[in-house]
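[1] Provided below are the primary sequence and the corresponding predicted coordinates.
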Amino acid sequence: MKNQKLINARCQRGLTQVELAQRANLTVRGYQNFEHGVQSPNIETAICIANTLGIYDLRKIWDSNLEA
């Protein structure tokens, strides 16, 4: 299931998947997997993505399925 919260947050900041992946130091495919719900990020990666988006409450972009 797509992570619509994450997609919306990225779009609100006017970033493409490629731009966000580059800024968060991720592969584009890895980032796409997070948006499409194929994979959940570990907590460090989730924080990095959130920081890149200027979001400091992870609940705004992820449900509680983050990997420890």
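    Cool, the structure landed.
[2] Could you use CA atoms for every contact and neighbour count after this?
    Will do.
[3] Select the longest helix from the chain.
    helix 43-53 (DSSP state H).
[4] try this one next to it:
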Amino acid sequence: MTFSEHLLYLREKHQLKQSDIAEAVGVTVRGYRNYERGVREPTLSTLVALADFYGLTLDELVCRERSQP
């Protein structure tokens, strides 16, 4: 799953509107929409705000899996 797909999944899972999340993390609705569409990537501070909003780690938010040594 890509980051943008994961954002859409999380929003739909929690039955939220794009405007709800945009307001909570301090971005415009248009900016947040672009994250879900994969057009733009959020700044680090926005990633942290999104992770905090959903109660996830940054790795979980961006679908990062650690490789085994």
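    Done, it's in. Everything quoted here is computed from the prediction, not taken from an experiment.
[5] picking that back up, would you mind getting the average deviation of the longest helix of structure 1 from structure 2?
    With mean C-alpha distance after the TM-score superposition for structure 1, helix 43-53 of structure 1 departs from structure 2 by a mean of 1.1 Å once superposed.
[6] List the buried residues in that helix.
    T45, A46, I47, C48, I49, A50, T52, L53 (16 or more other C-alpha atoms under 10 Å).
[7] who's in contact with the residue most central in space within structure 1?
    Geometric centre of structure 1, nearest residue: I49, 4.9 Å, by C-alpha atoms, centre = their mean. Residues near I49 of structure 1 by C-alpha atoms under 8 Å, 6 or more residues apart in numbering: L20, A24.
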